[in-house]
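Novice: Provide a 3D model corresponding to the input given below.
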Amino acid sequence: MIDWGGRHGAVSRREADKVLGRRLVLEGLANGVLTQPWRGVVVHAADSLKLTTRAQAALLVVGQPAALSGATALALHGISAVDDTSIHVTVPFARRIKSKPRLIVHQADFQPSDVVELDGLGTFSLDLALAGFLCDGDKRTAFAALDEAMRGLAPDHVRTLRANVRDRVVDRRDRRGIHRALMLLDLATGKADSPPESIVRLIVVEAGFPIPEVQYEITTIDGRTLYVLDMAWPSRRIALEYDGFASHEGRHDYDSERDSRMAGRGWITIRVSAADLREPRRFLAELSRAFERRGVA
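Specialist: Just a heads-up that it's a prediction; the model follows:
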């Protein structure tokens, strides 16, 4: 494999011709060793699915000033909730750059201080990337990404991130989506164990149910933790558990026994599967019946 100088396997076509010679580049493209994700840039075919390679290629195509943004920036910051194979790049309003297949170009003015280097790639800071995605990204994915960004942070760091993102949202020149973003900011806790759990909580709140407590502990009489519920309404003794495939495969008997023990304590437990995220009517109806049983219509 040709060493492109440590830039994630992507170089401009001009530089590839200079390093290899035009004939070898053409041979590499013909035999599939090299590929051109977009005109003017060449990457090793073996690296063509890597996020950093595609991101570097996009920056080469777009030119400077530009920064990786949106879902691409969040993924580079380590946010797993986003799943977008397109590369998102933001350029200043003064630049007229058209989007290409799988390369989405956004326009917004930004300062050099808004850009951080991640693996040598100019990328929007986490707070700025979150603010933009909360306003114009998929709502469920945006909320899950925000929750994930907060996960594991100390309480004061959560407050700082929330405040920084809020300031970014309020300061946006594009006012679309600001109300939605602020609502999601208020709802996020950073306590969900996974992006699907965040999405379940958003679905529940948008359906009109009270905001549930997250990671609610059930303890023994002497204070030892017995269970930790994904979501709960303790005053009504209603619990909502998300059964991710990986974490609950082969655990049906254990979960059933746990639900029975919780029922003995007066709790109603409702389980949510991955399929329910796509069509939530079943578990929302079950949740509604649970609230009715507790005397809350």
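Novice: drop to CA atoms for contacts and neighbour counts, all remaining ones
Specialist: Will do.
Novice: tell me where the stretch 1-150 of the chain has strands.
Specialist: Counting by DSSP state E, counting those that start in this stretch, the stretch 1-150 of the chain has strands at residues 10-12, 34-35, 41-44, 67-68, 87-91, 103-107, 115-118, 121-124.
Novice: got TSV for those strands, with mean neighbour count and distance to Asp167 too?
Specialist: Formatted as TSV, those follow (neighbours: other CA atoms under 10 Å; distance: least, CA to CA, whole Å):
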stretch	mean neighbour count	distance to Asp167
strand 10-12	24	35
strand 34-35	22	42
strand 41-44	24	37
strand 67-68	30	20
strand 87-91	24	19
strand 103-107	19	19
strand 115-118	16	16
strand 121-124	25	15
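Novice: could you also give me the structure for this second sequence? I'd like to compare it with the first:
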Amino acid sequence: MSSRPVVPAALRDGPFTRATALRHITPAQLRNRAYVRVTHGVYIVSGLRTHDDAVAAARLVLPPSAVLRGRTALHVLAGDVLRPSDPVEVYLPAEARVRGRDLIRVRSCSLPADEVVRTRYGAATSPARTAFDIARLPNVLQSVPLLDVLAGRTGVTRRQVEAVADGHAGARGVRRIRRALDMVDPRSESPRESRLRVTLVLAGLPRPESQVRVYNDAGEFVARLDLGWPTLKIGLEYDGAYHDDPAQIALDRARLNALHAAGWTVLVIDRSQLARPEDVVALVRRLLAARTAGALA
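Specialist: Okay, the predicted model is just below:
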């Protein structure tokens, strides 16, 4: 079994081409497990750490005319939202004739100048064009959480997205855009929180508000809830991780007790529950019905 080599300084930071590598090491050394092939002719030490690494690797083999699109454009414009191994999505003009390969997903498209922006990784679709592309995904459970992130972090507006759509009236999936935009909420603070909200709306439940601030009868701030129906005093929290630290458990209990004292009922939904959306919908539906009936009594 080969030992881990001493990696030359020139190859330590980010991806590099095979040609660059062979200026510093031999072909046999490049086959050492310390060097991981990312795509054809591109390597990185120890493997991809972030999606930024994947984008940088793709740029080494793509022509300058390539424009980052879709989820990759969202990642570049709005922050760390993709996994390291997620595909790098790009547009290329038809004449470029570059095929998608390995982690690179290519579509042919010539974009107008106002739909392209410059980023730290070269050209990418503008926030409005990125939203236009994402809103055309076939499933709103996929598209809306991504649009929430994009709207919350870039400030792109519905009007701007619709302006792009007006210029591409015959584009594939354009009829999906309005439905997706109707569900967007830039106040959402996590994709799973967004997914929970969209799941409830798709089931026909009243749309909850995001980031609901709760006050007690004395006007004192109690807590901020992920989702809620303030008139019914019902809240939802998405718990992405269990809080095992004793100090955190004590804080969580005190917070929940304060919410109960303020007259609120709060459901905590975790990842395993969200994997069974029909159960979550049934639970919330029963609670909303009971609280509504009580309010009318």
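Novice: redo the strands of the stretch 1-150 of structure 1 as a markdown table? Include distance to Asn164 of structure 1.
Specialist: Listed next are the strands of the stretch 1-150 of structure 1 as a markdown table, based on distance: least, CA to CA, whole Å:
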| stretch | distance to Asn164 of structure 1 |
| --- | --- |
| strand 10-12 | 33 |
| strand 34-35 | 40 |
| strand 41-44 | 36 |
| strand 67-68 | 19 |
| strand 87-91 | 20 |
| strand 103-107 | 21 |
| strand 115-118 | 15 |
| strand 121-124 | 13 |
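Novice: between these, which one is nearest to His179 of structure 1?
Specialist: Between His179 of structure 1 and these, the tightest spacing by CA to CA is seen for strand 103-107, at 20.7 Å.
Novice: residues in contact with the closest one?
Specialist: Identification of contacts with strand 103-107 of structure 1 by CA atoms under 8 Å, 6 or more residues apart in numbering yields 58, 86-93, 95, 97-99.
Novice: cool, stretch 133-146 of structure 1 as well?
Specialist: So stretch 133-146 of structure 1 is in contact with 70-71, 74, 79-82, 130, 169, 176-178, 180-181, 184-185, 188, 190, 195-196, 198-199, 202, going by CA under 8 Å, 6+ apart.
Novice: end-to-end on it?
Specialist: From its first residue to its last, stretch 133-146 of structure 1 covers 9 Å (CA to CA, to the nearest Å).
Novice: just stretch 232-245 of structure 2 next, same as before
Specialist: Distance across stretch 232-245 of structure 2, first residue to last, is 32 Å (CA to CA).
Novice: again, but for stretch 222-242 of structure 2
Specialist: Looking at stretch 222-242 of structure 2, the gap from its leading to its trailing residue is 22 Å under the measure CA to CA.
Novice: cool, stretch 229-248 of structure 1 as well?
Specialist: Between the opening and closing residues of stretch 229-248 of structure 1 we find a distance of 14 Å, counting by CA to CA.
Novice: got it, and stretch 266-274 of structure 1?
Specialist: Between the opening and closing residues of stretch 266-274 of structure 1 there is a gap of 26 Å (CA to CA).
Novice: now it: how far from the chain's centre is it?
Specialist: Using CA atoms, centre = their mean, to the nearest Å, we find the averaged C-alpha position of stretch 266-274 of structure 1 to lie 25 Å away from the chain's own average C-alpha position.
Novice: now do stretch 175-192 of structure 2: everything it contacts.
Specialist: For stretch 175-192 of structure 2, the surrounding residues in contact (CA under 8 Å, 6+ apart) are 132, 135-138, 140, 143-153, 158, 194, 198, 210-211, 226, 238.
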